[in-house]
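Colleague: what's the 3D shape of this:
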Amino acid sequence: MVEVLTAAQMRALEAAAIARGAVTGLELMERAGQAVVAAILEYWPQYGEAGPDGGHSCTILCGPGNNGGDGFVVARLLRAQGWQVAVFLYGAAGKLPPDARLNYDRWLKTGAVLPLAVAVAVAVGEAAGPPGQTGQLGQLGRSGKLGQAGQADPAAQLGTPDLIIDALFGTGLSRPLNTPLRQVFAVVQALRQATDSKVVAVDIASGLCADSGRVLGAAVASTGVPNSGAQERAASDGAAPEADAPENLAPVQGAPGRRGAASDVPPAALSADLTVSFHCAKCGHYLAAGPAHCGRLVVADIGLAQAAAGKTGGQGGQASSDGQAGGQTLRLVVPPARQLLEKQAGAHKYLHGHALVLTGGAGKTGAARLAARGALRIGAGLVTLGVPPAAQMEVAQQITSIMLQRVADVPGLEQLLKDARITALCLGPGLGLEARHGDLVAAVLRARRAALLDADALTLLARDADLFALLHPRVVLTPHAGEFARLFPDIAERLQQTSAKGPAFSKPDATRLAAKRAGCVVLFKGADTVIAAPDGRCFLHASVGERAAPWLATAGAGDVLSGLVTGLLARGFEPLRAAELAAWLHVECARVFGPGVIAEDLAEQLPRVLAALV
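Modeller: Model prediction:
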């Protein structure tokens, strides 16, 4: 079991450990800084060696909270290793929390701290330079002289920093960032794109909501991923209030936008090459725009493991009344054990279940055939395609190990369902949208068998409140974003709204609410697939980083997923477990095949995937 935490859960965990005397806040801050330095040297081993001029350089952007305190620790540790370090503070030193202020004072014994307004001044001063010149924030990181109080002209410094450390907000951000900060972000992004400078985020990239992965203040596309450009401009021009600017960072006119971008609106969030988080990953690392902004994620142990037991909520916890997580812990889907999916030795096929998949009419049976193949490959003992008369010949020519049964109408289906050996059904892929198709869905739901509803079945549910009311706990719904919006328009609207404050409404929040309303398991598809049960249990399968499978964006891939869930239901897995396993196996099949995978290939990878389990 791998948990991912909300910002509130992480704060509660730290507070509990400190209250028990297990650790002090200052110790946690020191360990966090050490973890960041260790991750940098592991990810970029060349930084452990002497640079071309005898040392490496780093610019550290520190914020007004404990994340900024982590940054001061990193600055001190890197300086002790011979790095040239420049530190900038957003906010007033006198308002820093006690532990952060203590590390600020420790750093002052080594170097100085400049107000972040200096970075804005350099950005604006160089904005009109010739194309290809990328000094900007780079001029702020090459010399230890930069930190001296008498250094009035940062732009006079030469070179670019090897690293830029984002220690501005971490998980503590609750409002959209103001324009001056976004101007700094524009400089950092331009520098990152045009030079070898790398960006490291402490805990999470600034601008992101740690609970939802959404960019605070940015509009959201239909895919659920925050937009940039024109929609971001619209959001920043009045839809979302700006966070108050500290006295040392006033708005500056004429700051540059992102290098090469069509819009001159500066980014609302930083993008990092490496993000170092602590104890557990946060929900926002995997959701929405989080993966795109956080780069490679490293989760470091800072000694909180013992304090974690029983302190972050568990399966018995409940989502709050508005659907947001509260004490309920989100869990990552992990590889299943081989034993879980093995078949019982000596058992006959009916002990492994019989799945029935209903097809559409002539010329529309391909989706159901893909689902049936998936159900058979995942281990259902038998799989039957229920076919309308006009499509019988078409289907008969395409199948061998899958059986065929004529299903002309509701009475025919009800007759077939008298066979108690049929343990799960799949409806929707290519089914059709006529009233008679809705009647078939109703007949299945009234039978109270385990069932997977996808595609056309979801559209039929969205059209008919009486049909929706027939849903029960043995059902799994597998909507993509468009289908989710049709089924749960009010919930989807909350996901599309600009996030004017944090924690923002998240995909897990939405999926939990949907599952509770439907009274069944909901698998909300996407690169950040979220699976929730009516009781609030929730899992996340993030197809990002090493598990990215962009080739799954192909016709029919979702039909195979439907078949995997159906086959697991037929084998007797409870709905939440079936959906969780199917999500992992589906992506793993695409990863095993690799680029060029099409829907027909997916189920055929299951023997290799299952054999590789341990």
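Colleague: contacts, neighbours, all on C-alpha from now
Modeller: Will do.
Colleague: Any chance you could list what contacts stretch 331-346?
Modeller: Under the contact criterion C-alpha atoms under 8 Å, 6 or more residues apart in numbering, stretch 331-346 has outside partners 1-4, 352, 379, 538-542, 580-581, 584, 610-611, 613-614.
Colleague: Which residue ranges of the stretch 301-450 of the chain form strands?
Modeller: Here the stretch 301-450 of the chain has its strands, by DSSP state E, counting those that start in this stretch, at 330-332, 354-358, 382-387, 403-406, 422-427, 450-453.
Colleague: So which of the ones you listed is the most surrounded?
Modeller: Highest mean neighbour count among those (mean count of other C-alpha atoms under 10 Å): strand 354-358, with a mean of 29.
Colleague: what's the angle from that one to strand 422-427?
Modeller: Relative orientation of strand 354-358 versus strand 422-427 (axes from the mean of the first three to the mean of the last three C-alpha atoms, to 10 degrees): 20 degrees.
Colleague: hmm, who's touching strand 354-358?
Modeller: Here strand 354-358 makes contact (C-alpha under 8 Å, 6+ apart) with 368, 371-372, 375, 380-387, 421-428, 431, 566-567, 570-571.
Colleague: what does stretch 599-614 give?
Modeller: Identification of contacts with stretch 599-614 by C-alpha under 8 Å, 6+ apart yields 335-339, 341, 370, 373-374, 377-378, 554-557, 560, 585-586, 588-590, 592-593.
Colleague: Proceed likewise with the subsequent sequence, for comparison:
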Amino acid sequence: MSNELLSSAEMGEADRLTISDGPADGIGLMRQAGEAVAAEVLKRYPAATHVHVLCGPGNNGGDGYVVARLLASSGLGITIWASGTPGPRSDAALAAAECPIKPRPLSGFDAEAGSIVVDALFGAGLSKPLSGDAARAVDIATDLHLPVVAVDLPSGVSGDSGKVLGKAFFADTTVTFARKKPGHLLLPGRERCGGIVLADIGIGDGIIARLQPRTFENKPALWLDDFPVPAIDAHKYKRGHVGVFSGGPSATGAARLSALAAARSGAGAVTVLSPDSAIQANAVHLTSIMLRKTDDIADIKAFVGERRPSAFVLGPGFGVGERTRTFALTLLAGQTRDASTRIDGLVLDADAITSFREAPDALFEAVRQPNAPALVMTPHEGEFARLFPDIAGDTVASKLDKARAAAKRANAVIVYKGADTVIAAADGRAAINSNGAPWLATAGSGDVLSGITAGLLAQDMPAFEAACAAVWIHAEAGARFGPGLIAEDLPLALVPVLRELVAGRR
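Modeller: Got it, this is the predicted structure:
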């Protein structure tokens, strides 16, 4: 599956296994990597006359020497600026020996407007802040607005976290090999990479499979096999029933957005569970969505017993406090149902997450009880920090690390929202979303996401896959709609995206 993401260590192991299995050797992989980068430079900058190739002392620099040799043979003017010397008998030393161009020290780097820079300094292997001559090179390229083609990753960007270590190049294009790394998708690294080109250099799918990666780019290939498509004999309750809890009279809109999204995503029936005080406010706006008075645990128990819902959304517009906690813990503990009634999933968002900031362990313990429904939580940055303050405050960990740690602690699927949303499961699997759009930064957008997730859970989609699918579908609909998007547009904007997924599933 080409959507696996490899850490820097895993990529090194993939190289090692490929070389160990043969017939490829290290210099052979390096030559293929350099060929891929050189081809990209020639394709993207056919009018270029001069290219500055910045080479580090390691394998990234070795790729750079190959690039310089090939571009020079194509007639381009080439200057190599080297930071250090490759180790004796290393693959990078072999590549440097094959290159007829004598390198100059990086300390003297200078460039002219209109030239191209190939950044082959450090790539994903950098573990300390970029400084000295390398940092100066970044400043020069930035000040002159020079197009930069990065080899593997822009130097200064962590391959594992996407963090900028000191300074980093802003690449127009990044050419990476075999598989992307988390740093290509996590912010701020994603902004530094420009367009990402994934090149095949001979590291086969079998090698990647042996690594058993647990991190993925969130694409349909990850979850499409589990995406629900109604059978020919389906009726509404076979397609699942979602209950969405509504807030009071002045806070009903969020629940209706969630409910409509759950219905659009395929749930056969959706009911807004409204306090009696908000029944009229909700009734005015609902047509295909059902409505039921729900003020206390007895009302929830009656609803579950009579209508057998399979998933719930709790939190959007609901209010923060003990009532919210009680509703959530009751659903998780199974006190609302008998042995013949199963709840597949509970989605907690917004106020429901904040309600547990003073008692997170009560929530986490409830999820671990036998027969508790799958829990999906969809916090944004602030909500995440309220529920997991120590994890959020870790200045070393990446967003990916934080989402994984939170999922393990909570025994839940965590959708850590943002422009680089991370979806993590308690078993260690994680996916980074890459199709997000700024148009989704609008009030009510998260409520729609919660509804899509519950709608898919209600149709028996496993929790991690349902959360990944919901995030991707939500982002894709927002990206296609574009400027002018408001949350009310999103449920209908889901339709063409869902249609294409169903067509691809059949």
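Colleague: Among the contacts of stretch 331-346 of structure 1, which are located in helices?
Modeller: Secondary structure from DSSP state H places 580, 581, 584, 610, 611 of those in helices.
Colleague: In structure 2, what stretch matches stretch 520-529 of structure 1?
Modeller: With TM-score structural alignment applied, stretch 520-529 of structure 1 matches the range 412-421 in structure 2.
Colleague: tell me how far that stretch is from the chain's mean position?
Modeller: Relative to its chain's centre, stretch 412-421 of structure 2 lies at 7 Å (C-alpha atoms, centre = their mean, to the nearest Å).
Colleague: ditto for stretch 574-586 of structure 1
Modeller: Distance of stretch 574-586 of structure 1 from the chain centroid (C-alpha atoms, centre = their mean) equals 18 Å.
Colleague: What of stretch 376-389 of structure 2?
Modeller: Its chain's C-alpha centre and that of stretch 376-389 of structure 2 lie 16 Å apart, by C-alpha atoms, centre = their mean.
Colleague: In structure 1, what stretch matches it?
Modeller: Against structure 1, stretch 376-389 of structure 2 falls on residues 476-489 (TM-score structural alignment).
Colleague: which residues are contacting the matching stretch?
Modeller: Contacts of stretch 476-489 of structure 1 (C-alpha under 8 Å, 6+ apart): 222-224, 451-455, 458-459, 461-462, 491-493, 514, 520-526, 562, 575-576, 579.
Colleague: repeat for stretch 354-366 of structure 2
Modeller: With contact meaning C-alpha under 8 Å, 6+ apart, stretch 354-366 of structure 2 is reached by 320-322, 324-325, 329, 332-333, 372, 383, 386-387, 409-411.
Colleague: residues in contact with the alignment partner in structure 2 of residue 563 of structure 1?
Modeller: The alignment partner of residue 563 of structure 1 in structure 2, by TM-score structural alignment, is residue 451. Counting by C-alpha under 8 Å, 6+ apart, residue 451 of structure 2 touches 257, 258, 259, 260, 261, 262, 313.
Colleague: export the ones in helices among the contacts of stretch 331-346 of structure 1 to a markdown table and tack on neighbour count?
Modeller: A markdown table is the format used below for those (neighbours: other C-alpha atoms under 10 Å):
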| residue | neighbour count |
| --- | --- |
| 580 | 25 |
| 581 | 21 |
| 584 | 21 |
| 610 | 19 |
| 611 | 10 |
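Colleague: Let me know the closest of the residues you listed to residue 88 of structure 1.
Modeller: Nearest to residue 88 of structure 1 among these: residue 584, at 43.0 Å, using C-alpha to C-alpha.
Colleague: Please list all residues in contact with the equivalent of that closest one over in structure 2.
Modeller: If you follow residue 584 of structure 1 across to structure 2 using TM-score structural alignment, you land on residue 472. Residues near residue 472 of structure 2 by C-alpha under 8 Å, 6+ apart: 218, 219, 220, 433, 435, 436.
Colleague: What lines up with residue 423 of structure 1 in structure 2?
Modeller: Counting by TM-score structural alignment, residue 423 of structure 1 lines up with residue 310 in structure 2.
Colleague: thought that match was touching residue 373?
Modeller: No - counting by C-alpha atoms under 8 Å, residue 373 is not a contact partner of residue 310 of structure 2; they are 9.3 Å apart.
Colleague: before we move on, which element is residue 58 of structure 1 in?
Modeller: Element membership of residue 58 of structure 1, judged by DSSP states H and E, is strand 57-62.
Colleague: After that strand, which helix or strand is next?
Modeller: Counting by DSSP H and E, what follows strand 57-62 of structure 1 is helix 66-80.
Colleague: which of the contacts of residue 472 of structure 2 does structure 1 keep?
Modeller: Retained in structure 1: 219, 220, 433, out of the contacts of residue 472 of structure 2 (criterion both residues aligned by TM-score structural alignment, their matches' C-alpha atoms under 8 Å).
Colleague: With neighbour count and distance to residue 489 of structure 2 added, can I get those residues in JSON lines?
Modeller: What follows is these, written out as JSON lines (neighbours: other C-alpha atoms under 10 Å; distance: C-alpha to C-alpha, whole Å):
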{"residue": "219", "neighbour count": "20", "distance to residue 489 of structure 2": "23"}
{"residue": "220", "neighbour count": "19", "distance to residue 489 of structure 2": "23"}
{"residue": "433", "neighbour count": "23", "distance to residue 489 of structure 2": "21"}
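Colleague: mind checking how far the match of residue 423 of structure 1 is from residue 242 of structure 2?
Modeller: Residue 310 of structure 2 sits 6 Å away from residue 242 of structure 2, going by C-alpha to C-alpha, to the nearest Å.
Colleague: Residues that sit against both of the two, list them.
Modeller: Listed contacts common to residue 310 of structure 2 and residue 242 are residue 458; contacts here mean C-alpha under 8 Å, 6+ apart.
Colleague: against structure 2, where does the helix or strand where residue 37 of structure 1 lies fall?
Modeller: Using DSSP H and E, residue 37 of structure 1 falls within helix 25-43. Under TM-score structural alignment, helix 25-43 of structure 1 corresponds to residues 26-44 of structure 2.
Colleague: which residue is nearest the centroid of structure 2?
Modeller: Centroid check for structure 2 by C-alpha atoms, centre = their mean gives residue 432 as the closest residue, at 1.7 Å.
Colleague: show me what contacts the corresponding residue of structure 1 for it?
Modeller: When structure 1 is aligned by TM-score structural alignment, residue 432 of structure 2 is paired with residue 540. Going by C-alpha under 8 Å, 6+ apart, residue 540 of structure 1 touches 330, 331, 332, 333, 508, 528, 529, 530, 531.
Colleague: Likewise for residue 123 of structure 2?
Modeller: Shown in contact with residue 123 of structure 2 (C-alpha under 8 Å, 6+ apart): 60, 150, 151, 152, 153, 154, 155, 156, 157, 159.
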